[in-house]
Each structure stands twice: as C-alpha cells, then as structure tokens.
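Chemist: The amino acid sequence is not available; the structure is as follows:
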C-alpha cells in the first residue's frame, strides 16, 4: 500500500512548478514600455491588461473552487495550463494584429482564468498532504508565485530584445504550458484516511491544537463570521501591500531621497522579500499558530506605516518596505493553512477561492486609492496614515477571530466529553 502512495514532496515540487509559471504575471511591467514605444499605446491602456488578469484570477478562483474539489487537482491543473498557455499564445497573436482589446481578452481574461484555477488547485491539495506542516507546504508553493518575477523578468527582457514582443509571448506560452502540464500530471489528493508517519503522536504532543476546528462546505463556511474576518484581514493586507508595490519607487525618491537607480534596485529586492515572507511566515505559523502570525502582521505594519513618512534615512526606509513586503507575501501563504484550521479540508479549494475575491477587490482598490490620494494631497503622508488606520481595523479583527476560535474549541471539547 505504502508503495502506491505518491511522494508528498514531489507533489509540493509540482505545486511550485505551477506557481512559478503563473507567477510570471508579476513581470507584466517588463512589457509595459516596449508595448508603449512600439504601438503608441498609453500607460493606463497597457496597465489595464494586468488589472484584468488579476480581476479574473479572483473571479476564476471563486467560481472554479467547487470544480477543483469535485474533479481533483490533476484535471484542474491541466485546465489551468490550457487557459494560461493559450492566453499567452493568443497574446502573441494580439501583438501581431496590433490589437490592445484582443490582448485584454487573451492575457487578461483567458490568462487570468488560468491564473485563478492554477493558483488554488495545488494549494488545496498540499494542505491535505501536509496536515503536520500546512504552513510550510502552502508557503513553498505560494513562494513560487512570489519569486517567479525574479526569474521571469530578466528572461522576458532578454527575449523581447532577441525575438520581439510577439515572439516572447509565443515562447512563454509553449514553455509555461509544458511546465504546467507536466506538473499537473503528478498532482493527486492523498488516499482516504492517509496520515504522514508519526502524525498522531505529534498531534498528542501539541495537545491537538492544530486539529481542524470544523469540517464545513464552502457555502456553510461563507455563512460564518470567521470566514468574513479572514476575508477582511486578507483584503486589508493585500490592498495596502499592492498599493506600496505600485508606488514604491517614486515614494522612496520623495521621502528618503533615493536616486531613480537606487529605487529601482529596491523594487527588485522587494520581490525577494515578497517571496521569502511567503515561506518564512507560513513556516513560522506551523509553530506559533496562524492567529498569532496575523496579529503580528498587523501590529508590525501599524508601527511601520506610522513611521514611514518621517523615515528619511534611506537604509531604514528600505528595510521598513522590505518588512512590509514580507508581511504582504506571508498573508497570502498563511491563509490556506488558516482556512484548513478553521473549516477543515472537505472543500478547502472552494473556500480558498471565495476568500481570494479579497485579492481581486484589493488589486483594483489599492493602486487606484494610493494614486488618487497622492494626486489630491500632493504627498504620500496621508496615504500612509490611512493605511496605518486600516491595519488597526485588521488588528482588531485578528483579535475578534480568536474569540470565535476559543468558542469553537470549547464546543468541540464539550462534544467530545459528552
């Protein structure tokens, strides 16, 4: 029997492969200037491609979560690969016919649907394979999404110079399609009743604190307060994080006096901390618990956002931004494990999909809000203070959810005792 059980670390590696592919969406800005220069398209026109892709990521994750649970990660991963791969190949065609609208449909809509399905398919499976290390497993895969741009950006830049924009899309489409199909082919949920070696003994040592508090369907979960607490915490963390990413370079130049070149370097290193935060915070959550990690995120960021407007020392300013980016990445990576803790693994993919609508909403709100506030006030100071206030709300929510968890634990104890 044990010979037939798949290797869970290989399953994790396949999850990383899928996320490294779809995470290339974070390299979209590399296409921006070449598209503007070659076709005379406006900055906002080109930027809409990315916004549409993130919007459809959230929508696809929400609507296809049930499909992932019903048909399994292998079939879901293959469908994600086809949508994402065809979206990229279609983007090459859109460039050849010089149609920005067609690019919205191919990269934004088709690619975005592939992003959403590809994002949740391996994550929900990994939570089931790693009941003992949920944070580590989901952190590994989602780290791939965060790190992808570090690999993809220089490759895309070189390819544009070598084969042009359309040629780059064609090559990326073929390569990512192959990686995602290969990775998806090995994905599978664990056999019914499977537990990793030594799991029961470790659970006893940890006083069963990492046991699932309930086993709910996605629709049942969405009717609970704790679901909406999670949604709001992710929304605030992502809104403020995406906003910082979108204005990091000009803000660093304005507040800390960085040169354009130094600010560009800082943006590159931000990607590294975004990725490291995903694996670091998610792994830490296995030891100190998901509630403590989220409370830490918000407490740290309240302090940093209050201090940022007066942090004129360039090294301190950059360090603050790097810590914020680690919390931003950590929020994404810890949420699937938190969902597993609170709602069980019965329909984890579907619940994760519902929660990711917070990402879609934040992707639209964050950059627009920070740009509007900057233009209205001619300063980033008020923006940063508003974000600090938002994190105060998130901190309160992270404390309220603990009360819900405590009540649920108490109910479970009473049920076991009776």
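Modeler: Thanks, I have it. Keep in mind the model is a prediction, meaning the values are calculated, not measured.
Chemist: hey, let's count contacts and neighbours off CA atoms from now on
Modeler: OK.
Chemist: mind listing what's buried in the stretch of helix or strand residue 291 belongs to?
Modeler: For residue 291, the enclosing helix or strand under DSSP states H and E is helix 290-307. The neighbour-count check on helix 290-307 (16 or more other C-alpha atoms under 10 Å) flags 290-291, 293-295, 297-302, 304-307 as buried.
Chemist: Closest one to residue 319 out of those, please.
Modeler: Nearest to residue 319 among the buried residues of helix 290-307 is residue 304, at 10.0 Å by C-alpha to C-alpha.
Chemist: ok, that closest one touching residue 320?
Modeler: Yes - between residue 304 and residue 320 there is a contact under C-alpha atoms under 8 Å: 6.3 Å.
Chemist: picking that back up, helices or strands next to the helix holding residue 291 in the packing?
Modeler: helix 260-288, helix 314-343, helix 381-417 (3 or more C-alpha pairs under 8 Å, 6 or more residues apart in numbering; DSSP states H and E).
Chemist: roughly how far is that helix from the heart of the chain?
Modeler: Here helix 290-307 is found 18 Å from its chain centre; the criterion is C-alpha atoms, centre = their mean, to the nearest Å.
Chemist: Stretch 362-380 now?
Modeler: Worked out by C-alpha atoms, centre = their mean, stretch 362-380 lies 21 Å from the chain centre.
Chemist: try this one side by side with the last:
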C-alpha cells in the first residue's frame, strides 16, 4: 500500500497545480457514466424479461450508495488522501461492471444489481468526493472554478458514455451475451482511464498545506453536523437537486405532453435532442456558475439558483405551452442551476468550515442528493400518473408538480438566507492555537 500512501503523493516544489484538475476529470468523466444507464434499460428488459421498474434498480441503488459511501467514507478519504480514494473508486466502479457482465452472461439479474448498483455505487461515492478537498487546497484563490472543472466531468460523462455504449450494443448485440460483453469492455476501459488520475494526483507540499489550513476556519466533520449552517445547506442542496432532477428525469415525455395539442407538436427525435441539450446545459452550468461564485460569492450565486429557478418554474406552470422557445429556455436555466448547485457547494462548505475536513463534510452533505434522487422523480411521476388517471392530459399533468418545485426552491432560498458564519465554539481549538 506504500504507493497509495498520502506521503507518497506530496508534490515536489515545481509541481504544476494545473495537472490536478485533469486527474480529477479522469475519475469524474468515468463515474459520470451513471447518467447514461438508460441506454442499457431497453436491452436488459428484452433480454432478461424485466419490467421498467426492475431495470431501474441498478441506477437507483447506485445513487443511494453514492450518498451513503460518500457520507461514511468521507473521513477515510480525508485521512488516506486522494490517490487512495481514486484507487478505491476505480477498483469498485470497474469491478461493478465486471460483476454485472457475469450477471448478464448467466442471466442472473441480481448480480447486475449487486455489481452496478452496490459495488459500483461505492465507487461512485468515493470517486465523487475524492478530488474535492485536494482541489480546494491547490486553488485556495479559486475554489469554485477548481471544483467546477472536476464536477463538470460528472455531468458530461454521459455525453461520452451514451453513444459509446449504444455503439457497443449494436456491435455485440442486445442479447445477454452482447450486454455482458459491453459491461466487460466498460469495466476494463474505465479501469485504465481512471488509473490516469490515480497516477497523476498530488497533494500540496506540507508547508503550503499548513499555510492554507492556518489561514482558514477549521471545523471537523463531526462538529459540522452540529451546526445549523450544515443543515441549512443540506436543505438548499436537496431542494435545488429535487427541482432539477424532476425535469431531467421526465424531460422527453414532458415536452411532448406540453405541446401535444398544439399546431406544432414535438416529435420523438426532437424530444431526444431536447434531453441532450439539457445534459449540455447541466454540464456547462457546473463550470460557468461555480466559477462565477468566486467573483460574486457563494450566498449570492445560490440566491440566483433558487430565486430565478423558482421564477422559471412559475413561467413553465403559467405559460410553458405558449412557446417552445420559452419552455426550452426555462428548462435550460433550471438545469444549469441544477449543475451549478452541485459544483458550487464544495466551495460554499470551504467558506463556512475551512479546508480541514471539507471532503468528509461534503460526503455527509451528499445524503441530500440521495434524498432528492428519490424525491424529485417521485413527485413528478406520481402527480402525472394521478392526473392521467383523472382524465387530464397535456400541461395539466405537470402543473401541480411545477408549483411544488417552485415552493421547494422558495424554502431553499429561505434556508440559504439563514446561513451565517460558523460560531467559534465549533472550531478546532488545537488548529486555532497553532495558527497564532
């Protein structure tokens, strides 16, 4: 384990800090494949006789495990360093695909759920938080931009994985054997790709790291959970993600339903293009808005995400079917705020709690994502199903859920306004004393 030890990753004095974001991207672009799981759903359903609900299980379990492994593994990531964390992430994520390949070949679907959802989900969580505190320490002057670059990769991973996976399924076939081959290639390719990050990542030299720590507030992950600031941010992240994922998960049928009874309905191909556009906006928002937060401040940028996001939902609810351009622009802004919220929150945590255990604190905060991943689709789908059963159609299927999303964003806006500097009683006294 010597190669993975934190002491073996200390950068030499002439190390270029701009090599660290590519190391983080090599992990985030890989684990961002999670957003492309839908490519495997139809082949699995036809090859293994699954329902739509069953074929969604690996993805749903993966997101749950992302939040749980990030929460419980955050302290280990801080203690053992980014190389160890990236190695664990690469091992779990790649192994998950290999176990899934075995499940597809033997037509044992529980192995696919175990592999991709449970084992791969652990890789998702550890990989997601692994570069965060390291990037913040390398870029104390621009933490929003630095973390935005890495987390942008998670949003953009599906843009690579979706066509790549679809092409493999065309080449290998949509049979159990073909799906198994596709999973096998994914596992091997991602193992190699993520290894680049494992080899490249470095932590700042000891003197520089101490200077960064001493210049900041220092709150432990344990103490952070006792502060109202942490729980205010938990609400902010949960409701911002709930609002964004509610549209993202239902984007294609939603735009079709909104313009179904108009003179120019939306075709299936155009709806698919709309989904791709939202993915690009999600990715772009992660770097653009998080970088902007370095200039305007974290609290102000979340006022934009939550306040303007609520107005966009109001416009969709009241006039969304009056203009395709209006609908698309509102949805694009909402998804850019969704992505920006993910990318900005590590820097917000750094501002409030310091760099001492920011990775572990970030991991615990990601339980808000797990909650939102269930809450957002549940609200939109349950209400749409209820309205359809009542005989309604078109925009009426979504109006109630749009108003609910607007209300959640308003609550998140209030929670953001309640954030204040962390009281001195939560600071680490030994670090405070060392800085004097």
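Modeler: Received it, and whenever you're ready, just let me know what you need. Just so you know, these numbers come straight off a predicted model, no measurement behind them.
Chemist: Got a TM-score for the two of them?
Modeler: TM-score of the superposed chains, computed with TM-score structural alignment, normalised by the length of the first structure, equals 0.91; 397 aligned residues with a C-alpha RMSD of 2.1 Å.
Chemist: And the buried residues of helix 290-307 of the first structure, which two are furthest apart?
Modeler: 290 and 307 (26.2 Å).
Chemist: Strands of the stretch 51-200 of the first structure, start to end?
Modeler: In the stretch 51-200 of the first structure, no segments count as strands under DSSP state E, counting those that start in this stretch.
Chemist: How many residues are close by the aligned partner of residue 49 of the second structure in the first structure?
Modeler: Taking TM-score structural alignment, residue 49 of the second structure has residue 40 as its aligned residue in the first structure. Using other C-alpha atoms under 10 Å, residue 40 of the first structure has 10 other residues around it.
Chemist: what angle separates the helix holding residue 291 of the first structure from helix 314-343?
Modeler: Orientation of helix 290-307 of the first structure against helix 314-343 (axes from the mean of the first three to the mean of the last three C-alpha atoms, to 10 degrees) gives an angle of 150 degrees.
Chemist: corresponding residues in the second structure for helix 290-307 of the first structure?
Modeler: With TM-score structural alignment as the criterion, helix 290-307 of the first structure aligns to 298-315.
Chemist: Stretch 382-397 of the first structure too?
Modeler: Stretch 382-397 of the first structure maps onto residues 400-415 of the second structure, going by TM-score structural alignment.
Chemist: Comparing the matching stretch with the first structure, how large is the average distance?
Modeler: Here stretch 400-415 of the second structure, set against the first structure after superposition, deviates by a mean of 0.6 Å using mean C-alpha distance after the TM-score superposition for the first structure.
Chemist: now swap in stretch 343-350 of the second structure and tell me
Modeler: Stretch 343-350 of the second structure sits 0.5 Å off on average (mean C-alpha distance after the TM-score superposition for the first structure).
Chemist: And the contacts of that stretch?
Modeler: Defining contact as C-alpha atoms under 8 Å, 6 or more residues apart in numbering, one finds that stretch 343-350 of the second structure is touched by 132, 136, 143-144, 147-148, 151-152, 237, 286-287, 289-290, 293, 298-299, 358, 361-362.
Chemist: Give me the buried subset of the residues you listed.
Modeler: Applying 16+ other C-alpha under 10 Å to the contacts of stretch 343-350 of the second structure flags 132, 136, 143-144, 147-148, 151-152, 237, 286-287, 289-290, 293, 298, 358, 361-362 as buried.
Chemist: Alignment lookup: residue 74 of the second structure to the first structure.
Modeler: Residue 74 of the second structure maps onto residue 65 in the first structure, by TM-score structural alignment.
Chemist: Next, count neighbours for that match.
Modeler: 26.
Chemist: Tell me the spacing between it and residue 357 of the first structure.
Modeler: Between residue 65 of the first structure and residue 357 of the first structure the computed distance is 11 Å (C-alpha to C-alpha, to the nearest Å).
Chemist: Name the residues contacting each of those two.
Modeler: In contact with both residue 65 of the first structure and residue 357: no residue, using C-alpha under 8 Å, 6+ apart.
Chemist: which residues in the stretch 51-200 of the second structure form helices?
Modeler: Per DSSP state H, counting those that start in this stretch, the stretch 51-200 of the second structure carries helices over the ranges 52-55, 57-80, 82-106, 109-112, 120-129, 132-138, 143-172, 176-200.
Chemist: Highest mean neighbour count out of those?
Modeler: helix 120-129 (a mean of 31; mean count of other C-alpha atoms under 10 Å).
Chemist: counterpart of that helix in the first structure, which residues?
Modeler: Counting by TM-score structural alignment, helix 120-129 of the second structure corresponds to 111-120 in the first structure.
Chemist: ok, average deviation of the matching stretch from the second structure?
Modeler: Averaged out, stretch 111-120 of the first structure is 0.4 Å away (mean C-alpha distance after the TM-score superposition for the first structure).
Chemist: what comes into contact with that stretch?
Modeler: With C-alpha under 8 Å, 6+ apart as the criterion, stretch 111-120 of the first structure contacts 18-19, 22, 52-61, 64-65, 68, 76-77, 79-88, 349, 352-353.
Chemist: let's go with 7 Å and repeat that
Modeler: Applying C-alpha atoms under 7 Å, 6 or more residues apart in numbering, the contact partners of stretch 111-120 of the first structure are 18-19, 22, 53-54, 56-58, 60-61, 64, 76-77, 80-81, 83-84, 87-88, 349, 352-353.
Chemist: Measure how far that stretch is from the centre of its chain, please.
Modeler: 11 Å.
Chemist: now what about stretch 306-320 of the second structure, what contacts it?
Modeler: With C-alpha under 7 Å, 6+ apart, stretch 306-320 of the second structure has contacts from 240, 326-327, 330, 334, 399, 402-403, 406, 409-410, 412-413.
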